[in-house]
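>>> could you look at this predicted model? Sequence included:
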Amino acid sequence: MPEEREIRIQRLNALREQGIDPYPNSVERTHTIENVLTHFDQYAGPEGDFALVGRVRLLREMGKAAFAKIEDGTGAIQVYFRINDLGEESYRVLKLLDLGDFIEARGFLFVTRTGERTLHVKGWRVIGKGLRPLPEKYHGLEDKELRQRKRYLDLIANGEEVKTVFETRSRVISAMRRFLESQGYLEFETPILQPLYGGATARPFITHHNTLDRDLYLRIAVELYLKRLIVGGFERVYEIGRNFRNEGIDRSHNPEFTMMECYQAYADYNDMMKLVEEMIAYIAQEVKGTTRVIYQGTEINLTPPWPRIPLLEAIHKYTGIDVNAFPDRESLAAEMHAKGYIVDPKLGRGRLIDDLKGEMFRKGIPELKQAIFLIDYPLDVSPLTKRHRTHSGLVERFQPFIGGLETGNSFTELNDPLDQRARFEDQMKQKSQGDEEAQVLDEDFLEALEIGMPPTGGVGIGVDRLAMLMADQESIRDVILFPTMRKTAEEQITEI
């Protein structure tokens, strides 16, 4: 690699010595490659004049003629150089060309004797010199971690396959926006740097503002700010944006991720269930052309309505633990230990229930791989949720699961400011006992609630996980262009 880079730099200098700028400020492109290939029969002929640009992917010289293949963002085409057309000086510059360089080529279109659609070049120039070699195109870039660390190489080497994944992600977000806007929702932007973090159970990232001389937090959720907008009089609001949680990295978690949260006044969690199943079915139809999608070998029917399964009933059925029979942390922890589950001594009863939910999905049960709602959660795990209207000890909360992936979270939102204060105080007690992910008490939000918030339903959907589903990708890192990665061995050695 260092030797080849030096050779390329020598060629770069040779271009400059000949008065050629290898990085011009502008280029001339009359058509994309896709356009000329689509209308080739109409455009072909010696009277044509087309200026195409692209990256050189193949290059072979045969004495007084040379062939190359160039590729832009829309396709690839063969180009043909001939010394009689270009003159010796321009043709000789081809010897300074490397695979990966960008060129501009002007000429007419014709078909070779082998049937290859080709641009016959009348004039050309280098418009971007590459100083490092491309990954081998035909063997691809197979190292998974390198593909994620250097996504630009992944896109070059594995082209269509990788581009399709990220085009799918983009279309998921566009379809989500169209659906929400069709339902009367308005999109807003709320602070990423926050004086207090809240709206979710997670550890935050902390930074410091020098001028204000105060610590600030990267948001872990947008919930509390969007609810302030509901208090202020907007009835349907949403935001699609980045959240940051100081947590581990695995196939479904990245510290920086994208969420959609929406809130609707005068609604409850039943309204939000209907919204979620209709929205995701709409997205699937727009992106995949069907509401039946294949995820990791399982066909999933996203057509509404989805099954509604009470959480505690599911835990009892699939783990053998009747949570209702163990009303405190100690008894539940003892039962989990007896059943062979790992018990974190720092977690309260609610977080242990959440762990049991995770164990349930790790069993690979077929019906839990379909699109389902788990509903009616214990109060212990839902500090921002309104109590259930008919079941004591439960709250009106649901989570959608698709393909075994938790894809969101939703509540009938708590709008009783005194109850909310008591829940925050209980969270602060859990934090003092060692639960680093417990929520903090937000006085400004409580003041907003005391002004008055109407009955409200809210939901958050993990955009990355929805993209995993629609693109049939096993890991969240395969649908995030530049995921957070552990240090390489070389970086660790450098630090030492």
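That came in fine, so what should we check first?

>>> contacts and neighbour counts: CA atoms only from here.
OK.

>>> buried residues in the helix or strand hosting residue 8?
For residue 8, the host element (DSSP states H and E) is helix 2-17. Residues of helix 2-17 classed as buried by neighbour count (16 or more other Cα atoms under 10 Å): 7-9, 11-13, 15.

>>> now for that helix, which elements pack on it?
Taking 3 or more Cα pairs under 8 Å, 6 or more residues apart in numbering; DSSP states H and E as contact, there are no helices or strands that helix 2-17 lies on.

>>> take the one below as the second:
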Amino acid sequence: MSNEQTTLRIEKLESLRSQGVPVYPERFTRNYELYEASSLEDGTSGVLVAGRIMGIRQFNKFSFITISDIQGNLQLLLKKEEVGEQAYNDFIHFFDIGDFIGVEGNMYSTKTNEKTLRIENYVFLGKALHTLPDKWHGLSNIDTRYRQRYLDLMMTKETQNRMLMRVKLVRAVRRFLEEKNFLEVETPVLQHTSSGALARPFRTYHNSLDTELNLRIAPETYLKRLIVGGFTKIFEFAKCFRNEGVSPQHLQEFTMVEGYAAYWNYEDTMALMREMILYVLKQTFNTTVIKIQGQTIDFSLEWNVVSFRDLILKDTGIDIDLYSNVNDLYRETKRKDIYLEHENIETLGRGNFIDLLYKKMCRPQLIKPTFLIKHPIDLSPLARANNDSPEISDRFQLVVNGAEIINAYSELVDPVEQRKRLETQATLKSGGDLEAMEMDEDYLLAMEYGMPPISGWGFGIERLLMVLTDSETIKDCILFPLTKKI
């Protein structure tokens, strides 16, 4: 804090302090939020508001001041003849853009019809020791926007709006599920095994227990333990951690909403998720019609339903059902001049290889809401096999704008079958597939005590927000994205 501007601001602070002005006062009583005050009728008196000064336009005997917070802003009028010469000069001398001010006054509209509060009294509420970024250029440095998100929130209207939408979206999801009689629960972040998804975990160490632990990659197996324990409809807003590569669609720390319903199948969940998305759109955007990639999409229209096999066949000409061996499938993709990028492609099991093929060749083309069904069973180690075709799972994903935003299953509840599948996953893991699942004896024990039919779902709040707001990167959908240490 050695620059000239900061030195000047500190001098002003010390000068105020020497005059007995509380420079960091305890509180200020407000009777309106800024967004409320900006819609008050002219003549409303006794209005008490506070905010950060974001603009000062100084004239000879009066000044227009703009104050703001995350939800709104308000113009203030400070006139020398109305507050007195001393108070007017003190403002000009001691206040800077970035400082906090509390004011009392009455409302009127300017000639340009802008709602404005005429200040009768004001009080100093806090000094900013750094100058804010230039209002007109904003924060053009992307790295700064992520590292110093508080500046981004101050300066960038788009960021403010998106983060407020996130708040609304979370509230809407929670309200919807509660109204459907789902109970909100919490399960552990620190886990002995990394079950519930195909992903690489973050590892940590518990000193007192002298044991290695994982940060959870999903809450799935603990939520299912609760179904064993007698819960029938549950959900969790779960912070999850996946030690994956950085990409515009992935976060290493994200918020997953996961839920389960006893006695349901995946088709029941499909109906619930469609209803939830429509509810969330109405609550967050006041419409079911939004623009994505220049296309107007009405989510209230019927959604496409397509099978994994049919989609891959359409986009690549490869019928995955003809290749039960991953090596044969790999050779066929090369024969078709399809080159898939992966650091250890030879170590992938058939399921993860097919997933890689789908993600490169098919998923980017799915713009309108599409339910993708009938996934290969080896891609779904915790999903129930289909009664008629045991090599596929009773599962769906909702894909919008080339991004998977919901994943759901009819759950596997047969402990003997689950053991076999986890053994296969453990073999893949020991062979070098770092995203394969570990053996989870504790979860298998819970299953052996008996499970009812179950259907469950999971989706990331950030991914959903990214798609619905047509954001370029998922980092724009989280308040404090992880950045590399300087």
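Good, I have the coordinates. Since we're looking at a predicted model, the values are computed, not measured.

>>> still on that earlier bit, return the mean post-superposition distance for the helix holding residue 8 of structure 1 against structure 2.
Mean deviation of helix 2-17 of structure 1 relative to structure 2 after superposition (mean Cα distance after the TM-score superposition for structure 1): 1.7 Å.

>>> how far does that helix sit from its chain's centre?
Relative to its chain's centre, helix 2-17 of structure 1 lies at 38 Å (Cα atoms, centre = their mean, to the nearest Å).

>>> ok, residues contacting that helix?
21-22, 93, 96-98, 129-133 (Cα atoms under 8 Å, 6 or more residues apart in numbering).

>>> try it again with 7 Å
22, 96, 129, 131-132 (Cα atoms under 7 Å, 6 or more residues apart in numbering).

>>> most neighbours among those, which one?
residue 129 (23 neighbours; other Cα atoms under 10 Å).

>>> that one maps to what in structure 2?
Using TM-score structural alignment, the partner of residue 129 of structure 1 in structure 2 is residue 127.

>>> wait, that match touches residue 94, no?
No. Counting by Cα atoms under 7 Å, residue 127 of structure 2 stays clear of residue 94, with 9.3 Å between them.

>>> any chance you could map the strands in the stretch 151-300 of structure 1?
Assigned by DSSP state E, counting those that start in this stretch, the stretch 151-300 of structure 1 shows strands spanning 186-187, 193-194, 205-209, 214-218, 236-244, 256-265, 292-295, 298-301.

>>> who wins for proximity to residue 428 of structure 1 among these?
Among those, the nearest to residue 428 of structure 1 by Cα to Cα is strand 214-218 (17.4 Å).

>>> tell me which residues of that closest one are tucked away?
Those would be 216-218, for strand 214-218 of structure 1 by 16+ other Cα under 10 Å.

>>> surely residue 459 of structure 1 is in contact with residue 260?
No. Counting by Cα under 7 Å, residue 459 of structure 1 stays clear of residue 260, with 8.1 Å between them.

>>> the more surrounded of those two?
Set residue 459 of structure 1 next to residue 260 and count neighbours by other Cα under 10 Å: residue 459 wins out with 26 against 21.

>>> what's the counterpart of that one in structure 2?
By TM-score structural alignment, residue 459 of structure 1 lines up with residue 457.

>>> pretty sure its match sits against residue 405.
No. At 10.5 Å, residue 457 of structure 2 does not count as touching residue 405 under the criterion of Cα under 7 Å.

>>> where in structure 2 does whatever helix or strand comes next after the helix holding residue 8 of structure 1 fall?
Note on helix 2-17 of structure 1: by DSSP H and E, the next helix or strand toward the C-terminus is helix 33-38. Counting by TM-score structural alignment, helix 33-38 of structure 1 lines up with residues 34-39 of structure 2.

>>> can you list contacts of that stretch?
49, 71-74, 115.
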